[in-house]
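>>> Structural data only, the sequence is not supplied:
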């Protein structure tokens, strides 16, 4: 069997890496179940595990392979392989875990993140702020996808509520019932692109993916009528090639989204801009004299809910209070599992 990896986002740089790494094979992780992976390569699809040596080298859980990663592996038989190296990531979407210091990677090597939220009773601006906070720090570009517009009778009001959070972010309004907006998503799904879909259960991610695939591959469920909450349909992350030449990563619904590392300043761009006018450079925007943010709040130019959400997410971001060197180390830990591992990966890829 021969697989065209161009359908999975293969680049010239990756082709060169693969040529230099022979007899190891290049592959991309397309599904993960705990320590087991499904990896697609030019010679077929394999069940894979990381080698004991690699597991020892990777000092952080976020450095282990996840869906979207490109890896170098040794094929052991016609359906099995062992992963010997995780190649450098171009982007990484991560969330925090409850009662844990380590984060959890959702997907890697993605170009765009579709943040899906329905326009029914599940609509929640504060949740969107959370998604945008982790998305802006991922290295990918967020796009807000508002679904189930056919069930919404106050669209202008919801867009008004979302206006501050969605500043600088493309927004697409969709309906699976009418098909509205689905074709607008195609401009993000060109050849070689990888898009990850995130959002709560029941917002229509699986329906959207089925539309993009042109067939019902992903199981879908209806929402519960009593509270408009979704049932979990997708139970594991998986990467699927689309007819457009792009890849899409489906993820399980996340009702509780913990912040691991995020870009609060980008999510709250208007507060960041206002803070430039504060009297003190280290102003916390809580009680200091000469605070431009509090002045905007008093003038009605900023809502108290927006400022409260800003403070809350600032407290949650794991690198708050770190200096620039510590911040860089945190990001290296997230992306590669540490600076030493990153160096090893880069050196290996050159040989």
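Yep, that arrived. From a predicted model like this one, the values you see are computed outputs, not experimental measurements. Numbers count the residues shown, from 1 in each chain.

>>> hey, let's count contacts and neighbours off CA atoms from now on
Fine.

>>> Tell me if I'm right that residue 235 and residue 254 touch.
No: using Cα atoms under 8 Å, residue 235 is not in contact with residue 254; the gap is 10.8 Å.

>>> okay, now the one to match up with it:
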């Protein structure tokens, strides 16, 4: 008899299990570990199956964000694909959803990973070091519902680590910071200690910053391929081109994601990611202060006296503008989706 897989060690939470047992107990519960073009690899307590969404699911979905993503808990009609692919009937509510806007002019949401407890934002201490990019990552992670932690990689290539950490602390308000050198396995135990047996974590950041090397160190094996480091910029090239959920040996899972050349925001939690700026804005004389030329602007005063760096304020303003544009596009797409929905209803009645 094959031992059943402990789904709690794959990140299953009690709330999700209770919902499944209440509403779908005649079906099977599984978690998406890999996404193909039209099929999904799903792990259940009896093993892995290949699945595809039902016709009804496909009919009712309006955007890419409605479809299963790596990390999702889904409702299946079977836990074996010996007699054909399993059918996915439902995606259970996501406890967190890490996403970004798709590249280009479209405003669609691209899901990076779901049901993640902790997102490790990785940034190398060499040429990749970029505080403004880090602010963007922090904003997206807080919005996702997951907890951010920051990993500064390649400490062996940095001559002044304390300065870099101090710069990060200025923008990473209330976020834990870890300094590691994955090749030497320095700081790896510290990362492993914060990952619980019921946790789902993911690592995000630019290509070549050492995410694969870090995951290999946590796995204790060379599962993730890493190309040789180029001498010109000391970067190892991340060869991952897809998202995949991987089980850690001591319990818990990691969702590996490809490196990101750009991170276009889909939504932002300014209260968490720019808490310092938002608190200053509350002190402005006018509630609708634009922080331009208005008298009594606490934000501009802080910039002028050096309390708030002008670079951080510019970053805040830039993300505000991007979010405004994104919200306009979302409303347009919502109206378009509603029209399509009404057309479908009319066609069915006809």
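Sure thing, it's come through. The structure displayed is predicted, hence computed values, not measured ones.

>>> Post the TM-score for the overlay when you can.
Here the TM-score for the pair of chains, by TM-score structural alignment, normalised by the length of structure 2, is 0.88; 329 aligned residues with a Cα RMSD of 2.4 Å.

>>> Quick one: map residue 244 of structure 1 onto structure 2.
In structure 2, residue 244 of structure 1 lines up with residue 250, judged by TM-score structural alignment.

>>> Correct me if wrong, but its match is in a strand.
No: judged by DSSP: H, G, I helix; E, B strand; the rest coil, residue 250 of structure 2 forms no part of a strand; its state is coil.

>>> Excluding chain neighbours, give the residue nearest to it in space.
In this structure, residue 250 of structure 2 finds its nearest non-sequential neighbour in residue 197, 6.7 Å apart by Cα to Cα, 6 or more residues apart in numbering.

>>> Quick one: map that neighbour onto structure 1.
That one, residue 197 of structure 2, aligns with residue 191 by TM-score structural alignment.

>>> Could you list which residues are in contact with that match?
The neighbours of residue 191 of structure 1, taking Cα atoms under 8 Å, 6 or more residues apart in numbering as the test, are 7, 9, 244, 245, 246.

>>> distance of it from residue 77 of structure 1?
31 Å (Cα to Cα, to the nearest Å).

>>> What of residue 171 of structure 1?
Residue 171 of structure 1 is 46 Å from residue 77 of structure 1, where distance means Cα to Cα.

>>> Give the residue from these two that has the larger number of neighbours.
Neighbour count, other Cα atoms under 10 Å: between residue 171 of structure 1 and residue 77, residue 171 has more, with 18 against 8.

>>> what kind of secondary structure is the more buried one in?
Three-state assignment for residue 171 of structure 1 (three-state DSSP): strand.

>>> For it, what is the corresponding residue in structure 2?
In structure 2, residue 171 of structure 1 lines up with residue 177, judged by TM-score structural alignment.

>>> since we're on the closest residue to its match other than its chain neighbours, how many residues are nearby?
In space, residue 177 of structure 2 comes closest to residue 150 once its chain neighbours are excluded; the distance is 4.8 Å by Cα to Cα, 6+ apart. By other Cα under 10 Å, the residues close to residue 150 of structure 2 number 23.

>>> Over to residue 260 of structure 1?
23.

>>> Contacts only, for it.
Residue 260 of structure 1 is in contact with 94, 95, 96, 97, 102, 103, 134, 316, 317, 318, counting by Cα under 8 Å, 6+ apart.

>>> Just the ones in strands from those, please.
When DSSP state E is applied, the contacts of residue 260 of structure 1 are split such that 94, 95, 96, 103 fall in strands.

>>> What about those residues, which one has the most neighbours?
Busiest of these [other Cα under 10 Å] is residue 94, holding 24 neighbours.

>>> That one corresponds to which position in structure 2?
Residue 94 of structure 1 maps onto residue 99 in structure 2, by TM-score structural alignment.

>>> Apart from its chain neighbours, what residue comes closest to residue 167 of structure 1?
residue 269 (7.7 Å).

>>> all strands for structure 2, in order.
According to DSSP E, structure 2 carries its strands in the segments 28-35, 40-44, 47-53, 73-76, 86-91, 97-101, 109-114, 118-124, 147-153, 177-179, 200-204, 244-247, 253-256.
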